[in-house]
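S.K.: Here you go, sequence then predicted model.
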Amino acid sequence: MIATQIFGWWSSGNMEEAIILGLFEALMIMICFVAAQFLGRQNTHPEV
């Protein structure tokens, strides 16, 4: 999904916008993933 958006923007000539939005989207996914891992660890180990 992200790759198709980046290629769409790239083909339209907005290379900088494609890179920025692609990196931003990847960053948001990583933050959500880390948060989910952290919350999951808290829920499975409430004593920590």
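M.R.: Cool, got the structure.
S.K.: use CA for all of it now, contacts and neighbours both
M.R.: Noted.
S.K.: helices and strands around the strand or helix carrying Ala35, which ones?
M.R.: Using DSSP states H and E, Ala35 sits within helix 15-44. The contact analysis (3 or more CA pairs under 8 Å, 6 or more residues apart in numbering; DSSP states H and E) places helix 15-44 against helix 2-12.
S.K.: Presented hereafter is structure B, for comparison with structure A:
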Amino acid sequence: MREENNISVVIITQESEKPGKIPYVCKRYDIECINILEFFTKEGWKF
């Protein structure tokens, strides 16, 4: 998770990790990028 001015940044996307896609760019800039299922798990949501 990257912190900018005490703000935690996490990107949520369903894109693949191919060049030019959001997860690929996040990795290059050390920004956490997760998909929606990972977000639900991280937040403790259950369905």
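M.R.: It's in. Every value quoted in this text rests on a predicted model; they were computed, and no experiment measured them.
S.K.: Could I get the TM-score for this pair?
M.R.: The TM-score (TM-score structural alignment, normalised by the length of the second structure) is 0.31; 26 aligned residues with a CA RMSD of 2.8 Å.
S.K.: one step back: centre of the chain versus the helix holding Ala35 of the first structure, how much separation?
M.R.: 4 Å (CA atoms, centre = their mean, to the nearest Å).
S.K.: Give me the angle between it and helix 2-12.
M.R.: 170 degrees (axes from the mean of the first three to the mean of the last three CA atoms, to 10 degrees).
S.K.: List the buried residues of helix 15-44 of the first structure.
M.R.: 18, 22 (16 or more other CA atoms under 10 Å).
S.K.: swap in stretch 7-15 of the first structure?
M.R.: Buried, per 16+ other CA under 10 Å, within stretch 7-15 of the first structure: Trp9.
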